[in-house]
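> Have a look; sequence and predicted model below, questions after that.
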Amino acid sequence: MLARKAETAKTIVRSQEFYNVDKLEWAMSVFREVMQVISLVYAPARICIPPMETDLGYKLFISSDILDAVEDKQVNVYRDVYNHILKPAIEEEKPDVIGISIVLSQQLFSSMTFCSMIKEDFPGIHITIGGNTVTRLRDVLPESSNLFSLFDTVIMHEGETAFLQLINAIGTDRDFSTIPNLIYKNCNGIYTSTVTTAEDMARLPPPDFDGLPLDKYFVPDKILSYLATRGCYWGKCEFCDHGEGYTAGYRTKNIDQIIEDINYLKNRYQVTHFHFPDESYPPALFKKLTKKLIEADLHIVWSTHLRFEESLLDNGVWETAEEAGCKFLHMGFETGSERVLRLMGKATKTEQIQQSLELSSMHGVWNHVMGFFGFPGETYEDARSSMQFLENNKEHVHSIGFGTFDLTKYSPVIKSAEKFGVTYNKNPEWDLALDYYFTVKNGLGIEEAERVLGEFEHNHYKGWDLKIYIREYLFLYVSHFGTNKLTFLQLRSNMMPPQ
């Protein structure tokens, strides 16, 4: 019975029935039910959708825990994923090199499991790992020989040039120390190359999605990602360490190349939906993009990430953006307190934020507003001003994503801890930790910020409680219905199965 329901649910999310929100909600409920049943096999692990919520019962920030999880045949679902999916693919493809990108720390369990089992079954395959999380762990990976035994090399920062040079070097007498951005091992130990490189954006081709099972994704209309920039053009936010993934500052492709790439991807993969996951789309480039998309007559719909900028406070900008297919924006709000905005280095005024929300919303954009409580020095009164600002602008704020401040490993705050009145503790046993426990001299501490977040979640505008909260799904809904006034997405208790 559950298997039949699951097949029906898969059909719904891959067809136009997806746009019947009651059917979609039912399908998502079925997926959760399926995961609950699967979890029984791997108890006490909890296998979930989205996968990043999966809990194996081990700690991600301790390398010995990851090694234990890799060998745990009871809870580790990824061992079976390897045996049933990955191993047969490797046997068919017979690769000499396998690269694994670890973007989120939650992927360490699956990635290290795959590395270990590939090494056991295919010892001749060279395994290299990379990605944002790996780059952030570049200082500790050489010290963790047990973890490093699961793979052969590590590529830090940007990987295109480094990966290509590594592939060409394997099986030759080239000295790995001459390969940029590389951590490697030999009979004498583990070493880090002193050579670094950053990519020339003008020389990079469009992304290659060939070979990916795009038709198996749980969406009725494919969404492709396209990155036109590297780094953040602003780069001054005191809480942000996204720039750690790069060895150079902000760079961008020129606008004609961007349009050419998008046109290629649209025709190559027969898609009209795009996500531009740039750190924050530069306002000048945003305006160029919207005009060029219209001139090129591409007829795509897209979403991206945007700062609140004074240079975008013009109705004509948003008229053009609407015509160019801009449908969904991830907006870095952070806080509604101008005092805290200054502490953060945002250089944004609440009046600018309000006008941006109004203008974009008026032109059909769904505004997903992101923020957090507990930045060092923020008081309860500051937090209340954030809540009140959002409440006052709820007509133009369509969904929210809020949390609490994390003191991340490479953030400017941690580098200037005394300035921000922060005292933090590095637990030596937590060798893979990417953020730290801290206390503050003034304002909300960690526990207080959590209580404020709980208050906000309990009391906020109920129109932000949605049946469907996956941002890609919201983007598809706005695109499909051609409006950001989707009140039928707001949460209700009744849920009927599809007929």
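Noted; the coordinates are in hand.

> contacts and neighbour counts: CA atoms only from here.
Noted.

> so residue 302 sits in a strand?
Yes: the assignment for residue 302 (DSSP: H, G, I helix; E, B strand; the rest coil) places it in a strand.

> and the residue nearest to it when sequence neighbours are not counted, what does it touch?
Counting by Cα to Cα, 6 or more residues apart in numbering, residue 274 is the residue found nearest to residue 302 once chain neighbours are left out, at 4.6 Å. Contacts for residue 274 (Cα atoms under 8 Å, 6 or more residues apart in numbering) come out as 223, 224, 225, 226, 300, 301, 302, 303.

> try it against this one:
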Amino acid sequence: MQKIEVKQYLVGLELVKMLSLPIMKTLLIFPAQWYPTQPYLSTPYLTSYLRAKGWEVDQRDFNIASYDQFLSAPLLKNAESLMAQRLQTLKNQKSLSIKEKSHMDVLAMGLKFSDRIITGVEEAKSVLRTPERFFDFPSYQQADMVIKSALKLVSDAHAPSVFSLSTFESGTRAEESTRRAHEASRDQATNPFIHLYERILIPGENWQNYDVVGISIIGISQIIPGLTLARLLKEKFPHLHITLGGPIFSVNSGQLIGHPEFFEDFCHSIVTFEGEEPLHRLLTALKAGDALSTVPNLIHLDGREVVHNKERVELRFEEIPGPTFDGLPMHNYLSPYPIIPVLQSRGC
């Protein structure tokens, strides 16, 4: 009986200690590039779970925010200006390779139609968001063509990068190398997200309100946009703990061992596999000042050594509360009705 009372006393002391620590606030972000018709379920589930554990959590969909900005007159005019500069540079060269001649033709063709595309882009977004117009096939067909053409302008302005409704590719295979990712995240000529983040999306948040930022990267097309965001936040706001997560890191976790420069560039930690309980444990460790070695599923730096904690935690499906879409702009997605995705199972 005495042992039980002592244990309860110690647990009570730990609870008092935790409650006396400063409040921590977390922002979870889903970055570009993903299809812009609906929210992805990663941050809604993580937000719901962490709130159920008592944490203050907000979420943002930077994917649809990115599309909304790139598909707007100001950023398309910026792309148009960059295309004109590239075209003039090529014209000033004494000789051109076959590839450069082809690129010059592409730029000239894009600039020929850019005014019409820019003028029609807001109307095109409106068609995709309005049921009566979306289901009118000629209207939809025209809107779809304008949207795809607008994204082609962004691509041509930042070639060899390719930005479309289905992908963002660096054109240099930067997604496959920590060194090339380092370079791509800094190359304004080929990375349109640097301008977008620095001028629009990052100034749109009060980052001093947050202690932890989690960035969910679930596909190859998100690697460069997501890492660019992580790098900028890590450099501009040193008080933030930047943690990354998603299947990309779970599958490729072994490739990060021996690459401390990745963490120096982009983040403080990476959550692998299922993230709900590890994120809760990470916030608990950060709030208490405990070592990151106590957090399951976590990759982090210990000095200059990259460490992957061995403990792995997975929850049963019924242990996870349903997703919350609070904080997501459900009417901004490029679909005629708000779409709520449904998760029926976890794992393969």
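Cool, the structure landed. Model, not experiment: these values are computed from the prediction.

> Can you tell me the element the residue mapped onto residue 283 of the second structure from the first structure falls in?
The alignment partner of residue 283 of the second structure in the first structure, by TM-score structural alignment, is residue 167. Under the criterion of DSSP states H and E, residue 167 of the first structure resides in helix 160-169.

> got it, and residue 86 of the second structure?
With DSSP H and E as the criterion, the answer for residue 86 of the second structure is helix 73-92.

> Can you get me a residue count around residue 43 of the first structure?
Counted with other Cα atoms under 10 Å, the neighbours of residue 43 of the first structure add up to 14.

> Per the alignment, name the residue of the second structure opposite it.
Alignment note: residue 43 of the first structure maps to residue 159 in the second structure; criterion TM-score structural alignment.

> mind checking the SS state of that match?
Classified using three-state DSSP, residue 159 of the second structure is coil.

> so it touches residue 192, yeah?
No: under the criterion of Cα atoms under 8 Å, residue 159 of the second structure makes no contact with residue 192, lying 9.9 Å away.

> re the thing from before, ok now do the match of residue 43 of the first structure, which residues does it touch?
171, 190.

> for residue 14 of the second structure, same thing?
Residue 14 of the second structure neighbours (Cα under 8 Å, 6+ apart): none.

> and it, what pairs with it in the first structure?
In the first structure, residue 14 of the second structure lands on no residue (TM-score structural alignment).

> Next: residue 117 of the second structure.
Per TM-score structural alignment, residue 117 of the second structure is aligned with residue 2.

> For its match, which non-adjacent residue is spatially closest?
residue 34 (7.2 Å).

> Can you tell me what the one you found aligns to in the second structure?
In the second structure, residue 34 of the first structure lands on residue 150 (TM-score structural alignment).

> Surely that match touches residue 76?
Yes: here residue 150 of the second structure reaches residue 76: they are 7.2 Å apart, a contact under Cα under 8 Å.

> Please report the distance of the residue lying farthest from the centre of the first structure from residue 217 of the first structure.
Within the first structure, residue 173 marks the point farthest from the mean C-alpha position, 38.0 Å out by Cα atoms, centre = their mean. Note on residue 173 of the first structure: its distance to residue 217 of the first structure, by Cα to Cα, to the nearest Å, is 42 Å.
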